[in-house]
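**Student:** task: produce atomic coordinates for the following.
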Amino acid sequence: MLLIISPSKKMDFVPEDIKFHATECKYKSEVSSLAEIMKGKSIDDLIQMMSLSKSLATLNFQRYQSFDSGPTKQALFAFKGDVYSKISVSKYTSEDIEFAQKHLRILSGLYGLLRPLDLIHAYRLEMGVKLNIDHSNDLYEFWHDKLTQEIRNLMKKDDDILVNLASTEYSSAINIQNLSGTIVNVVFKNLNKGSYKVIGLLAKRARGMMVDFVIRNKISSLQDLKDFSEGGYKFVSSESSDKEFCFFAQ
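**Tutor:** Alright, predicted model coming up:
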């Protein structure tokens, strides 16, 4: 089983004593090309491209100006958003990390597809940003074929099961229709004013909880995935299908 998740805007590059050996991103050439383009953008460009405040645009302008010499950190330790707040990576054993390195991938506008231990620099580049590169009109077009082929190859090694825990913005970078095997989207809903609804913040945290559940328990089958019960969530068969698993919480 292969899991995909989105990156987060919030990052932490405070040095840590991480005992796990770092790996390198598969798409080093593409990353260099994208970073070089972003290095040429002004602060005002970044404000317009990504709807950033002046302070955030300035921070990311500085990040790209010193991109090659900036600090690096393993991806799963660097991302600190809502999804990642529920992934207890600081408590992972070597066996947990080995499992995650094989079964978890992080989609990224800059890095394409990351393994948990791949080194990354601090950056901001959402997949939905309009950016012309190599005859592509945007990052979806730039990454589409590369990521689809890579996911296809990984699924062949992983029982042909893909569990999509990424946002639509990021999962749209993959041509799901061109993948063989079983693809399952996971939906988390919470009780709100008498009915069950997707609540953004809670759904993000639930995605992280499911990633953590899969890694800690070495889940490899969809049947076992249905046993997920962290945060009070329960699998609801009447609302689910072969292509979409629904989990509800009070």
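
**Student:** use CA for all of it now, contacts and neighbours both
**Tutor:** Will do.

**Student:** pull out the buried residues from the lengthiest strand in the chain.
**Tutor:** The longest strand of the chain (DSSP state E) is strand 182-192. Residues 183-190 are the ones in strand 182-192 that count as buried (16 or more other CA atoms under 10 Å).

**Student:** the residues you listed into JSON lines, with extra columns for distance to residue 126?
**Tutor:** Listed next are these as JSON lines, based on distance: CA to CA, whole Å:
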{"residue": "183", "distance to residue 126": "24"}
{"residue": "184", "distance to residue 126": "24"}
{"residue": "185", "distance to residue 126": "21"}
{"residue": "186", "distance to residue 126": "22"}
{"residue": "187", "distance to residue 126": "22"}
{"residue": "188", "distance to residue 126": "23"}
{"residue": "189", "distance to residue 126": "25"}
{"residue": "190", "distance to residue 126": "27"}
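
**Student:** quick one: which of the residues you listed is nearest residue 159?
**Tutor:** Of all the buried residues of strand 182-192, residue 183 has the smallest distance to residue 159: 11.2 Å, by CA to CA.

**Student:** coming back round to it: who's in contact with the following helix or strand past the longest strand of the chain?
**Tutor:** Scanning forward in sequence from strand 182-192 by DSSP states H and E, the next helix or strand is strand 195-197. Applying CA atoms under 8 Å, 6 or more residues apart in numbering, the set of residues contacting strand 195-197 from outside is 189-191, 248.

**Student:** next, the structure of the following sequence, for comparison with the previous one:
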Amino acid sequence: MPKFIAILSPAKTLDMSCIHKAKMSNSRLASQTKLLALKMKNCSSLELATLMKISDKLSQLNVERWQAFGDKKNVTASAVFCFQGQVYKGLDASTLDKKALDFSQDCIRILSGLYGLLRPLDKIEAYRLEMGTRLKTDKGKNLYEFWGDAITALLSKDIKKIDAQWVLNLASQEYCKALNLDQLGVPIINTTFLERSGGKTRFVSFSAKTARGLMARWLCMSKPKKLDDCKKFNVGGYKFDFSMSENTTLVFVKNKVA
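**Tutor:** This is a model prediction of the structure:
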């Protein structure tokens, strides 16, 4: 069993044509997902464009997605294979072997505006609903208020199930805000990925997203047993920086190649 749980953000871009033989699992906050889907089905293309700040073309695509959502004929696939952003390019789940995938099912959790909290192999339908969306529901003025403590409670249950000793935060601030970290009962370890060039060290969003995925992949393959083991992460040119790290923040730096 893993000694930790790592949390990730989802991706905006999806590929529902992915095919993988890994057995899919069911998401565990289905009743809340259904409520949100019903709410979104009633949105027009213009309303979606305004709510989600997306183009007319994207809003029309998502109108079609929401109208099809929940239909038994609608395509479903495992979340970790569907998501296509930089994080998931780094994770590259389709090339993980069965042991690593099984391990990921216990130790990787994906925060989601629609599904709340996903395991890698949980099946999803095509959607776009970012956690920061100001969608008004009976529970409040945005998705943070809609989800309340439900995501935190489920993650706490997962932590207790495997007796996890820490949570590694690989998620963005937008998604991490959906959790009440003080209620998890274990240390929350943040991660920062930086680039060094010309004597200066800086944060590069594109590279950091890829690095989060690389770290998640490394966790599934290396299976660290204690927090100090995570400092051994050295993929993609990244190395642990002792001087910049703190007790609750692991900093990794790579030298940018000119």
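
**Student:** residue 217 of structure 2 -> structure 1?
**Tutor:** Under the alignment (TM-score structural alignment), residue 217 of structure 2 maps onto residue 212 of structure 1.

**Student:** which ones are touching that match?
**Tutor:** Residues in contact with residue 212 of structure 1 (CA under 8 Å, 6+ apart) are 86-88.

**Student:** give me the element it is part of.
**Tutor:** With DSSP H and E as criterion, residue 212 of structure 1 is part of helix 200-217.

**Student:** distance from that helix to structure 2 after superposition?
**Tutor:** The superposed helix 200-217 of structure 1 is, by mean CA distance after the TM-score superposition for structure 1, a mean 0.4 Å from where its aligned residues fall in structure 2.

**Student:** now do the buried residues in that helix.
**Tutor:** So helix 200-217 of structure 1, judged by 16+ other CA under 10 Å, has buried residues 202-216.

**Student:** just want the angle from it to strand 182-192.
**Tutor:** 130 degrees (axes from the mean of the first three to the mean of the last three CA atoms, to 10 degrees).

**Student:** quick check: next helix or strand after helix 200-217 of structure 1?
**Tutor:** Note on helix 200-217 of structure 1: by DSSP H and E, the next helix or strand toward the C-terminus is helix 222-225.

**Student:** about what we covered before: looking at the buried residues of helix 200-217 of structure 1, which one is closest to residue 239 of structure 1?
**Tutor:** Residue 239 of structure 1 lies nearest to residue 203 out of the buried residues of helix 200-217 of structure 1, by CA to CA, at 16.5 Å.

**Student:** my guess is the closest one contacts residue 189, does it?
**Tutor:** Yes - judged on CA atoms under 8 Å, residue 203 of structure 1 makes contact with residue 189 at a distance of 7.0 Å.

**Student:** show me what contacts residue 167 of structure 2?
**Tutor:** 4-7, 186-189.

**Student:** pretty sure residue 10 of structure 1 contacts residue 83?
**Tutor:** No - using CA under 8 Å, residue 10 of structure 1 is not in contact with residue 83, being 10.5 Å away.

**Student:** for residue 187 of structure 1, see how far away the equivalent of residue 45 of structure 2 over in structure 1 is.
**Tutor:** In structure 1, the residue paired with residue 45 of structure 2 according to TM-score structural alignment is residue 43. To residue 187 of structure 1, residue 43 of structure 1 is 37 Å away according to CA to CA, to the nearest Å.

**Student:** again with residue 215 of structure 1
**Tutor:** Remark: distance between residue 215 of structure 1 and residue 187 of structure 1 (CA to CA) = 19 Å.

**Student:** now the strands for structure 1?
**Tutor:** 2-5, 72-74, 104-108, 112-114, 119-121, 161-164, 182-192, 195-197, 234-235, 244-249.

**Student:** with distance to residue 28 of structure 1 as new columns, can those strands be given to me in TSV?
**Tutor:** Putting the strands of structure 1 into TSV (distance: least, CA to CA, whole Å) gives the following:
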stretch	distance to residue 28 of structure 1
strand 2-5	20
strand 72-74	14
strand 104-108	13
strand 112-114	10
strand 119-121	10
strand 161-164	25
strand 182-192	28
strand 195-197	40
strand 234-235	39
strand 244-249	34
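
**Student:** most tightly packed of those strands?
**Tutor:** Among the strands of structure 1, strand 112-114 has the highest mean neighbour count (mean count of other CA atoms under 10 Å), at a mean of 25.

**Student:** tell me the residues of structure 2 aligned with that one.
**Tutor:** Using TM-score structural alignment, the partner range for strand 112-114 of structure 1 is residues 116-118.

**Student:** as CSV, the contacts of residue 212 of structure 1 with distance to residue 115 of structure 1 and neighbour count would be great.
**Tutor:** Listed next are these as CSV, based on distance: CA to CA, whole Å; neighbours: other CA atoms under 10 Å:
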residue, distance to residue 115 of structure 1, neighbour count
86, 18, 19
87, 15, 24
88, 16, 17
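
**Student:** circling back: the longest strand of structure 1 vs structure 2 - mean distance after superposition?
**Tutor:** Mean for strand 182-192 of structure 1 is 1.0 Å (mean CA distance after the TM-score superposition for structure 1).

**Student:** what residues are up against the aligned partner of residue 254 of structure 2 in structure 1?
**Tutor:** Using TM-score structural alignment as the criterion, residue 254 of structure 2 maps onto residue 249 of structure 1. Shown here is residue 249 of structure 1, whose contacts under the criterion CA under 8 Å, 6+ apart are 188-191, 231-234.

**Student:** residue 22 of structure 2 too?
**Tutor:** 98, 121.

**Student:** quick check: it vs residue 101 of structure 2, distance?
**Tutor:** 8 Å.

**Student:** how close does residue 138 of structure 1 sit to residue 52 of structure 1?
**Tutor:** Residue 138 of structure 1 sits at a distance of 19 Å from residue 52 of structure 1 (criterion: CA to CA).

**Student:** remind me what the longest strand of structure 1 packs against, helices and strands.
**Tutor:** strand 161-164, strand 195-197, helix 200-217, strand 244-249 (3 or more CA pairs under 8 Å, 6 or more residues apart in numbering; DSSP states H and E).

**Student:** from memory residue 112 of structure 2 sits against residue 130, does it?
**Tutor:** Yes - with contact defined as CA under 8 Å, residue 112 of structure 2 reaches residue 130; the gap is 7.3 Å.

**Student:** return every residue with contacts to both of these two.
**Tutor:** Counting by CA under 8 Å, 6+ apart, residue 112 of structure 2 and residue 130 have no common neighbour.
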